[in-house]
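Chemist: here is a sequence with its predicted model. Questions after.
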Amino acid sequence: MTDETVTASTAAPMLRAAPVFSVALICLGAGLGIGYLMRGSQQAVLPAIGSAHPVTQTDATTAKPMSHRITLEQMRQMADKQAAPLLEKLRTNPNDTGLLVQVGAIYHTTHRFKEAADYYNRALEIDPKDVAIRTKLASSLYRNGDIEGSIAQLNRALTYDPGNANALFDLGMIKLQGKGDPKGALAAWQRLLKMNPQLSADRRATVLKLMADVMTMMGDQHGMEGARSNDGHQ
């Protein structure tokens, strides 16, 4: 699946068309909202610490003519080639969290989520309080089918940084799509808005739009007024 960040404009039509809180309710994207709210980046893109540019699913399935599409196996082979020099460096610097995160990002992008999670876990063994890495781990766990593990990692990340916008955004998305828990999603997003007054207007609007769509599906005509009131940004 294309590693696109969810926006209100892409999520809203699906909210209206799909059964309430079904698996197809919102297209999360492989990276969910990783990095979106604070940096505008995604799990699909290697973190700023790296310089390599992995092939995304958009490259593999939509950006090229039918006869030139890259298969998933080809993507994986390219990932192995891309990861090889980083893995070589890790042999002499096994505790380099930057290298571990770069390798994890490459594997996540090519749908090798278990391997990605392994490298993120290795990085967290060295720096367990790194919220950004833990949020990336949560994304890989979610894509590998471990919903409870993903939520647990986000909750742990929030013990280190209770207002982390990316972790709260992803927690809401996973609770909504993975758990079918709209109230849990709304609670995460309300907390996000309350604890991040510095959030840019467009990203704040994205969160509010998602909340409004969820509340509409829940038949809650008054909850949004409360959310805006708690937000403090009219």
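Modeler: Sure, I can see it. Residues are numbered from 1 along each chain as shown.
Chemist: use CA for all of it now, contacts and neighbours both
Modeler: Fine.
Chemist: assign residue 163 to helix, strand or coil.
Modeler: coil (DSSP: H, G, I helix; E, B strand; the rest coil).
Chemist: another structure for you, compare them:
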Amino acid sequence: MNKKSQRIFAGILAVLVSIAMVGSAFIGYFLDSDTPLPNTGAYSAANAKAEYQAQKLRIDAMVEQAKKDPENVPLQTALGNEYYNAGMSAQTVAPTEIQENFKKAVEAYQKVLKTNKDPNIIVDMATSAFYSGDYDLAEKSYNEALVIKPDFINALFNYGIFLSQAKRDWAGAINQWQKALPLTQNSSEKETIEELIRQAQSQLNANQTTDGVSNPILKNGE
């Protein structure tokens, strides 16, 4: 799976944590059978940090190149992708840098979108805006992508993540994921979305049982 297709699950970590699903991320290493492995956790953490530092060096080099060639759309796209990936990596190795990486990704994608209204880029920017805390831009952009391409599974999936996490709009999230379900390309994607729907429906049912409204968090305009 390439980086673009992986972004269908861009927000999966946040939603799994929020609605109490069980998930984990790991880095795998293949070693000779006789190689001692005294501290795999520390080894993995060290390599994750090293990769993050390498990402930052790549970003610095790309920023300098972009200054010399500001109209280079492929370069700006690659820069946005690199900031996006750094934002994801920072979740485990540099939490204080998450929002800044995603803000920079938004800036790079916005430059691309001035001349290229690619729904892939729009969704990547929307998700970056979501993680950076700019919820208005995120929602506007998800809807823009879906106007251009209503059956775009990345947009439907990630918009559902946004609705469930940013707005606690479980019904809205379920609606997006139900549209995405028949568009899945493999059993893993299908099972993930089905589980998200089940968990969101459970949340919706619990809220309705509490006070008869589908989203009590929002009922007072909060």
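Modeler: Structure received. Owing to the predicted nature of the structure, the values given are computational and were not obtained by experimental measurement.
Chemist: buried sites along the longest helix along structure 1?
Modeler: The longest helix of structure 1 (DSSP state H) is helix 72-92. Within helix 72-92 of structure 1, the residues that count as buried by 16 or more other CA atoms under 10 Å are 75-76, 78-80, 82-83, 86-87, 90.
Chemist: and residue 74 of structure 2, how many residues sit next to it?
Modeler: Other residues near residue 74 of structure 2 number 10, with proximity taken as other CA atoms under 10 Å.
Chemist: now for it: what does it line up with in structure 1?
Modeler: Counting by TM-score structural alignment, residue 74 of structure 2 corresponds to residue 98 in structure 1.
Chemist: equivalent analysis for residue 124 of structure 2, please.
Modeler: Under TM-score structural alignment, residue 124 of structure 2 pairs with residue 136 in structure 1.
Chemist: what is the burial count for its match?
Modeler: Neighbours around residue 136 of structure 1, by other CA under 10 Å: 32.
Chemist: ok, now the one 3 residues further on?
Modeler: As a burial measure, residue 139 of structure 1 scores 33 neighbours (other CA under 10 Å).
Chemist: from residue 147 of structure 1, how far off is it?
Modeler: Distance, residue 139 of structure 1 to residue 147 of structure 1, using CA to CA, to the nearest Å: 9 Å.
Chemist: without its sequence neighbours, what residue ends up closest to the equivalent of residue 123 of structure 1 over in structure 2?
Modeler: Using TM-score structural alignment, the partner of residue 123 of structure 1 in structure 2 is residue 112. Nearest non-adjacent residue to residue 112 of structure 2, counting by CA to CA, 6 or more residues apart in numbering: residue 73, 5.6 Å away.
Chemist: counterpart of residue 180 of structure 1 over in structure 2?
Modeler: Residue 180 of structure 1 maps onto residue 168 of structure 2 when the alignment is built from TM-score structural alignment.
Chemist: tell me the secondary structure at that match.
Modeler: Residue 168 of structure 2 - assigned by three-state DSSP - is coil.
Chemist: and it, how far from residue 204 of structure 2?
Modeler: Taking CA to CA, one finds residue 168 of structure 2 at 9 Å from residue 204 of structure 2.
Chemist: do residue 184 of structure 2 as well
Modeler: 24 Å.
Chemist: start and end of stretch 6-17 of structure 2, how far apart?
Modeler: For stretch 6-17 of structure 2, the first-to-last residue distance is 19 Å (CA to CA).
Chemist: from the rest of the structure, what touches that stretch?
Modeler: Stretch 6-17 of structure 2 is contacted by residues 22-23, 124, 127, 153-155, 157-158, 161-162, 164-165 when judged by CA atoms under 8 Å, 6 or more residues apart in numbering.
Chemist: farthest pair in those residues?
Modeler: Spatial extent of the contacts of stretch 6-17 of structure 2 (CA to CA) is set by the pair 22 and 124 at 25.2 Å.
Chemist: what about the helices in structure 1?
Modeler: Using DSSP H, helices in structure 1 cover 8-17, 36-39, 57-61, 72-92, 97-109, 113-126, 131-143, 147-160, 165-177, 182-195, 201-218, 223-231.
Chemist: report the contact partners of the aligned partner of residue 169 of structure 1 in structure 2.
Modeler: Residue pairing (TM-score structural alignment): residue 169 of structure 1 is matched to residue 157 of structure 2. Residue 157 of structure 2 makes contact with 8-9, 176-177, 180, 193, according to CA under 8 Å, 6+ apart.
Chemist: next, give me the two most distant ones among these.
Modeler: The farthest-apart pair in the contacts of residue 157 of structure 2, when distances are taken by CA to CA, is 9 and 176, at 13.9 Å.
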